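>>> Mind looking at a prediction? Sequence and model below.
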Amino acid sequence: MKNRIRLLRREKGLSQQALGERVGVSRQTISALEAERYEPSIWLAHDIARVFGLPIEEVFLFAESPHKSRAESSRTGAQRQRRERGSLL
C-alpha cells in the first residue's frame, strides 16, 4: 500500500524505532510499511496517522494499492465457486 510514512516521519524528526514505540510495533514493522511490503490493520493505520496529526487518507493512499484486498479476493473466490456449482447442475 502506498504511503507517506517515511516522508512524514522524517519531517517530524522521528526514527523508525521512535515511531514504532509510539504506535506499539517494532522498527522492522515500520521499515516494512515504508517499503510497502506490509499493509497495516486499520487500527495501526489510525495510530500512525494520529502521530502525524493527519487523517488516515493523507498518510495511506488506498486507491493506489497494488494488492488485491481480502474482500475482493473473497468475492472473486465466491463468484468462481458459484460458477463451478452452476456448471455441475
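Sure thing, it's come through.
>>> contacts, neighbours, all on C-alpha from now
Fine.
>>> so who does the residue positioned nearest the centre of the chain touch?
Centrality entry for the chain: nearest residue to the mean C-alpha point is Glu39, 3.0 Å, by CA atoms, centre = their mean. Residues in contact with Glu39 (CA atoms under 8 Å, 6 or more residues apart in numbering) are 1, 33.
>>> Next one for the comparison:
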Amino acid sequence: MIFNRIKILRAENDWTQADLAEKLNISRQAIISIEKYKYAPSLELAFKIAKVFNVSINEVFQYKEDKNDK
C-alpha cells in the first residue's frame, strides 16, 4: 500500500485542501480521496504534489508492503 503525508505537509504549510487543490489545478475532492487512500495519484501528479511542497517524492509518498502482497 502507498501511504502519503499530504495532510501533514498541508498542516505544516497552513494550507487547506482547497488551497492545495488550486495549486495543483485539481478538485478538492481529489485531494480528499488521496488523503483517505481511496485514490492513488498518477506518477505525474505525485511529482507535482512533491514540487508544490518543495520536497522529494519520497518525503510525500511511501510504499509499505502489505502482508497479503507476499
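All right, it came through fine. Everything numeric in this text was worked out from a predicted model, so none of it was measured.
>>> if we can go back for a sec, state whether the residue nearest to the centre of structure 1 is indeed within a strand.
No. If the criterion is DSSP: H, G, I helix; E, B strand; the rest coil, then Glu39 of structure 1 is coil and not within a strand.
>>> Once you drop chain neighbours, what's closest to Gln16 of structure 1?
Arg27 (5.2 Å; CA to CA, 6 or more residues apart in numbering).
>>> do Leu9 of structure 2 as well
Using CA to CA, 6+ apart, the nearest residue to Leu9 of structure 2 is Phe53, at 7.2 Å.
>>> could you point out the longest helix in structure 2?
Longest helix in structure 2, counting residues (DSSP state H): helix 43-53.
>>> Pull out the buried residues from that helix.
Across helix 43-53 of structure 2, burial judged by 16 or more other CA atoms under 10 Å covers 46-47, 49-50, 53.
>>> In three-state terms, label the aligned partner of Ile30 of structure 1 in structure 2 for me.
Taking TM-score structural alignment, the alignment pairs Ile30 of structure 1 with Ile31 from structure 2. For Ile31 of structure 2, the secondary structure call by three-state DSSP comes out as helix.
>>> wait, isn't Ile31 of structure 2 in contact with Lys23?
No. The criterion here is CA atoms under 8 Å, and Ile31 of structure 2 misses it with Lys23 at 11.3 Å.
>>> So the two - more neighbours on which side?
Higher neighbour count among Ile31 of structure 2 and Lys23: Ile31, with 21 against 11, using other CA atoms under 10 Å.
>>> coming back round to it: please list all residues in contact with the match of Ile30 of structure 1.
So Ile31 of structure 2 contacts 17, 20-21 (CA under 8 Å, 6+ apart).
>>> Format the residues you listed as JSON lines; extra columns: distance to Glu65 of structure 2 and secondary structure.
Shown next, in JSON lines, are the contacts of Ile31 of structure 2 (distance: CA to CA, whole Å; DSSP: H, G, I helix; E, B strand; the rest coil):
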{"residue": "Gln17", "distance to Glu65 of structure 2": "28", "secondary structure": "helix"}
{"residue": "Leu20", "distance to Glu65 of structure 2": "28", "secondary structure": "helix"}
{"residue": "Ala21", "distance to Glu65 of structure 2": "28", "secondary structure": "helix"}
